[in-house]
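Participant: let's see this in three dimensions:
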Amino acid sequence: MTVPNPLFLTQRRMPDKQMPVGLSRFQRLLLVTDGTVTEMLEQYLEEKIKVKKLYEKIEPDFQQVFAHHQPWLDQGIEPVMQREILLQGQSSLNNWVHAESTVLLNHLNQGFRTDLLGSREPIGCLWEKYQVETFKSILDFEQRAAGAELADHFRITPQDQVISRTYSVYSGGKLIMIITETFPNLFFRN
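Facilitator: Now for the predicted structure:
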């Protein structure tokens, strides 16, 4: 049995940007986890989390892909699915996380694709259901003003700060998704 090099374990690849300071432990965990955010939220909030789909479209034109995902994608990867969702508390109906996904449909198996398009299951739950082995790599962190649309989803002011992370998801050595998850700085502080 090979013992992992402890230096390697402490030198995870992170974006060049400095991690936002002043975050709670749970906020920092949400930013760096390579597990499913849905399960973490369910444990932290003590309620079931459901998906509220805001937008979903199969996009044949690379120029229509979310602009902040384009730098990490190659042109000619079409078709892709653009998906925008909220992770919402099933009983509280609070919107906890906003997520935008660019999904490379040709890199997914048929059952996963069908459920992704037809169900309201979080992507992380589908990974488990189909036993998809994934590798995630953090690409970017951001802290900025919410703006009108996110403020409306989270019931905050447009000037309130939101925190986001963008990461790539690989399976079988192929890029399958780019995901950006965003939540208000006011959430998960305790």
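Participant: C-alpha from now on. contacts and neighbour counts both.
Facilitator: Fine.
Participant: can you give me the strands in this protein?
Facilitator: Listed in chain order, the strands of the chain (DSSP state E) span 49-59, 80-89, 95-104, 135-145, 161-171, 174-184.
Participant: could you give the angle of the second one to strand 95-104?
Facilitator: Compare the direction of strand 80-89 with that of strand 95-104 by axes from the mean of the first three to the mean of the last three CA atoms, to 10 degrees and you get 160 degrees.
Participant: and the contacts of strand 80-89?
Facilitator: 38, 47-60, 65-66, 94-105, 122 (CA atoms under 8 Å, 6 or more residues apart in numbering).
Participant: drop anything exposed from these.
Facilitator: Using 16 or more other CA atoms under 10 Å as the burial test, those include 38, 48-53, 58-59, 65, 95-105, 122 as buried.
Participant: following up with a second sequence; could you model it the same way so I can compare the two?
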Amino acid sequence: MHRYAGRAALAPSPPPFRCDGFTRDGVITAISGASLSLSALPPFLRALLVTDGTVTKILEAYFWEPVVVDTLEQRFESAQEPIPWIQLEAGDTCLARDARLRGTDSNRSFADAFSLIRIGLIPPGFRQRLIDREIGIGVLIRDSGLESYREVLDVGLDHTAEGASAVFRTYRIFIDSQPVILITEYFPLDLYRGGA
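Facilitator: Model prediction:
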């Protein structure tokens, strides 16, 4: 959860890509201060940053292979400090989940994802499927027929779990008009530039 400590205060306001998928002079930055023009990103990676659809299905269509969500770790955690993006207060418990979106034919890692889920605000059947790690969050929401809304909050530069340069996006998912899930996806730059 520490990755969100104070990040909301640093994120652009209004959130990026709320109304547009195009920002002529758009730049993404790292906490270190390094920056990169959005126009320098591969077109498909720009599309991933702005999408409000299920990333797994988009990756399958682009790379033309099945993509699975491997849950690497899942645990219940108590927030050490508030996370305003999903109205989480210090001491509140949520489900934290580390996952990887992987092509089953190539075994390539297309993205790493970290999620915080306010588990108490999710319907019981949906909650159990999440805890049981049945499928990815996006597919689970779609298959459950839950009405939801996704809002991109932040984009920037960082690193994957393996240390490779990555572009990330953080977004939240509203269910029943409440911010319930916060997800940060990390896309390795070399892969999308054709170097992996």
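Participant: and of the strands of the first structure, who's closest to Glu42 of the first structure?
Facilitator: strand 49-59 (6.1 Å; CA to CA).
Participant: so the closest one versus strand 95-104, what angle?
Facilitator: Using the same axes, to 10 degrees: strand 49-59 of the first structure against strand 95-104 is 30 degrees.
Participant: tell me which strands and helices strand 49-59 of the first structure is in contact with?
Facilitator: On a contact count with 3 or more CA pairs under 8 Å, 6 or more residues apart in numbering; DSSP states H and E, strand 49-59 of the first structure meets helix 37-45, strand 80-89.
Participant: output the residue interval of the second structure matched by the longest one.
Facilitator: The one in question is strand 80-89 of the first structure. Here strand 80-89 of the first structure aligns to the second structure at residues 94-103, judged by TM-score structural alignment.
Participant: pull out the buried residues from the matching stretch.
Facilitator: For stretch 94-103 of the second structure, the neighbour count (16+ other CA under 10 Å) marks Cys94, Leu95, Ala96, Arg97, Asp98, Ala99, Arg100, Leu101, Arg102, Gly103 as buried.
Participant: I'd like these as a markdown table, with distance to Phe187 of the second structure appended.
Facilitator: As requested, those are exported to a markdown table (distance: CA to CA, whole Å):
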| residue | distance to Phe187 of the second structure |
| --- | --- |
| Cys94 | 25 |
| Leu95 | 22 |
| Ala96 | 19 |
| Arg97 | 17 |
| Asp98 | 14 |
| Ala99 | 13 |
| Arg100 | 10 |
| Leu101 | 10 |
| Arg102 | 12 |
| Gly103 | 14 |
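Participant: mind checking the end-to-end distance for stretch 10-27 of the first structure?
Facilitator: Stretch 10-27 of the first structure has an end-to-end distance of 19 Å (CA to CA, to the nearest Å).
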